[in-house]
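Asks: Next one to model:
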Amino acid sequence: MNYEGVLKKMQTENGSPIQYYLVFENDFLNVNQLLDKKVAINFLRYQCLNCGLQKKIYRQGFCYDCFFKIPQAADWVISPEKSKAHLDIEERDLEFEKRVQLEPHVVYLANSSSVKVGVTRKSQIPTRWIDQGAHEAIEIVEVPNRYLAGITEVALKDHVSDKTNWRTMLKNDIKDENLVEWRTKLRQYIPKEAAEYYLENNSETNLQFPVLKYPEKPKSLNLEKTPFYEGVLKGIKAQYLIFEDNTVFNIRGNEGYVVSITVN
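Replies: From the prediction side, this is the model:
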């Protein structure tokens, strides 16, 4: 079987285990069905996710020109505390920014490589946790806009990490944590503006990833250096494909790359 298209982050469906899907323009693939099969990935060309042109990808699946122009790549996306739509201030496209920033957001704790704090739109739960490879997560506050979530995250990351160690996450070299206790401990550091939105009655969400074998020493596949790779798929976690020889391939990190995928 052969599939071809531009890579975008895998769509997911929470279950036991989580189901992963690669969606191309003319193809649709349930990646779980490829476990224990030989999969070949062949890099063909670039295709910017915004303009659709065959231009080298700069970041986040966008070419250089689009990355510095479109609202989907503005600073507030990575740094929510820089959001200004609640003040009616435009950065790149106020209509888009209001649509995204002025909807309910959640600040959460997730355990992927260790306990970390993060921000996402409420509508992206549990997708965001799945994409980060968290096996357990819990909400701390639910606020009406991205700015409040951002300043809460900034305050909390003085006391807990906001990063994921991807190697530790993929090796599954992690331990279970009591996230309810973590949430209670961090409550005192929530900014006054967000304090009324604290959540104290919800419980942890646990996630199960489809992995048959975790890599002992994960090595990342770089399509620019290795445009063709073939290996036996042993697992899927976060947005990574995990292969039998310890090679791991980050789908999210290769958005905008056009590939052919052959399954034997």
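Asks: from here on, contacts and neighbour counts on C-alpha atoms
Replies: Noted.
Asks: what does stretch 154-162 contact?
Replies: By C-alpha atoms under 8 Å, 6 or more residues apart in numbering, the surrounding residues in contact with stretch 154-162 are Glu81, Val115, Lys116, Val117, Gly118, Leu186, Tyr189, Ile190, Pro191.
Asks: which stretches of the stretch 51-200 of the chain form strands?
Replies: Along the stretch 51-200 of the chain, the stretches classed as strands by DSSP state E, counting those that start in this stretch are 57-59, 62-63, 105-111, 115-121, 136-143.
Asks: so Ser79 makes contact with Gly150?
Replies: Yes: at 6.9 Å, Ser79 counts as touching Gly150 under the criterion of C-alpha atoms under 8 Å.
Asks: Check whether Leu233 sits in a helix, strand or coil.
Replies: What DSSP: H, G, I helix; E, B strand; the rest coil gives for Leu233 is strand.
Asks: for it, what are its contacts?
Replies: Taking C-alpha under 8 Å, 6+ apart as the definition of contact, the neighbours of Leu233 are Leu34, Leu35, Asp36, Lys37, Lys38, Val39, Leu241, Ile242, Phe243, Glu244.
Asks: Let's compare: structure for the following, please.
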Amino acid sequence: MLYQGVLRKMRTENGNPIQYFLVFENDFININQLLDKEIQIDFIKYQCLNCGRERPIYRQGFCRSCFFESPAAGDWIMKPELSTAHLDKEDRDLEYEKKAQLQPHIVYLANSSNVKVGVTRKNQVPTRWIDQGAHEAIEIVEVPNRYLAGITEVALKAHVSDKTSWQKMLKNDIEDVNLVEWRDKLKTYVPEEVADYFIDSNAETHLEFPVLQYPEKVKSLNLDKTPSYSGILKGVKGQYLIFEDQTVFNVRANEGYYVGIGIM
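Replies: You can find the predicted model right below:
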């Protein structure tokens, strides 16, 4: 069976285990159903997620010009503390930025390879944690806009990491920690203007990924260097497909790549 389409990050449904879906324009694949099956991935062409043109992908699924012009790729995406919509100040498109920035945001702690702090829109919980491969997470602050979440993250990352080691995450080289204790320990570092939004009465969320076999070493599949690959799927974690030969494929990092996927 052959599917074709442009890659976007896998959609997920939280469950035991999490369900993963690769969605194309006119079809979708339930990735969980492919465990222990051989899959072939063939790179066909580029297709920018913004303009739809066949141009080399620069970053985040966008061609170079769209990356520097589209409001969906503004600097505030990666650095929420740069958000300015709450000041009625435009970066690239104020209407777009108001919709994205002026809504409830969560500052959270997640444990995927280590404890890290992060920011996401409230409606992206627990999707954001799943995408990062976190096996446990907890909300610590809920604020009304992205800017307040951003300055909180900046303040907290002086005391806790804001990075994930994707290799450790994929090898399941992790340890359980008490995120409630971490939350309480970091409370004192929350900025004064955010203190009233601190959450002090919730519990950890635990997540179960559909993985039959974790790799001992990881080798990342690069479609530009290896445009055709086949392997037996052994798991999905974060936005990675994990294969029996210890190859891993980051779907999200390959957004904008138009591929053929064959199921043997």
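Asks: Superpose the two chains and report the TM-score.
Replies: Both chains were compared after superposition, and using TM-score structural alignment, normalised by the length of the first structure their TM-score is 1.00; 264 aligned residues with a C-alpha RMSD of 0.3 Å.
Asks: hang on, the earlier thing: restrict the contacts of stretch 154-162 of the first structure to the buried ones and give me that as a ChimeraX selection.
Replies: Per 16 or more other C-alpha atoms under 10 Å, the buried members of those correspond to this ChimeraX selection:
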select :81,115,116,117,118,190,191
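Asks: burial of Leu223 of the first structure, as a residue count?
Replies: Here the count is done by other C-alpha atoms under 10 Å, and Leu223 of the first structure has 17 residues near it.
Asks: what's the spacing between it and Glu230 of the first structure?
Replies: Using C-alpha to C-alpha, to the nearest Å, one obtains 12 Å as the distance from Leu223 of the first structure to Glu230 of the first structure.
Asks: post-alignment, the longest helix anywhere in the second structure versus the first structure, mean distance?
Replies: Using DSSP state H, we find that the single longest helix of the second structure is helix 146-156. Once fitted to the first structure, helix 146-156 of the second structure is off its aligned match by 0.2 Å on average (mean C-alpha distance after the TM-score superposition for the first structure).
Asks: close enough to count as contact, Pro56 of the second structure and Tyr46?
Replies: Yes: under the criterion of C-alpha under 8 Å, Pro56 of the second structure makes contact with Tyr46 at 5.8 Å.
Asks: which one of the contacts of Leu233 of the first structure sits closest to Trp129 of the first structure?
Replies: If you rank these by distance to Trp129 of the first structure using C-alpha to C-alpha, Leu241 comes first, at 16.6 Å.
Asks: show me what contacts the closest one?
Replies: When the contact criterion is C-alpha under 8 Å, 6+ apart, the partners of Leu241 of the first structure are Leu233, Lys234, Gly235, Val248, Phe249, Asn250, Ile251.
Asks: looking at the alignment, what does it pair up with in the second structure?
Replies: The alignment partner of Leu241 of the first structure in the second structure, by TM-score structural alignment, is Leu241.
Asks: Okay, and its match sits in which element?
Replies: strand 240-243 (DSSP states H and E).
Asks: mean shift of that strand relative to the first structure?
Replies: Comparing strand 240-243 of the second structure with its match in the first structure after superposition yields a mean distance of 0.1 Å (mean C-alpha distance after the TM-score superposition for the first structure).
Asks: For the very next helix or strand once past that strand, give me every contacting residue.
Replies: Using DSSP H and E, the helix or strand that follows strand 240-243 of the second structure in sequence is strand 247-250. Residues from elsewhere that reach strand 247-250 of the second structure (C-alpha under 8 Å, 6+ apart): Val218, Lys219, Ser220, Leu221, Asn222, Gln239, Tyr240, Leu241, Ile242.
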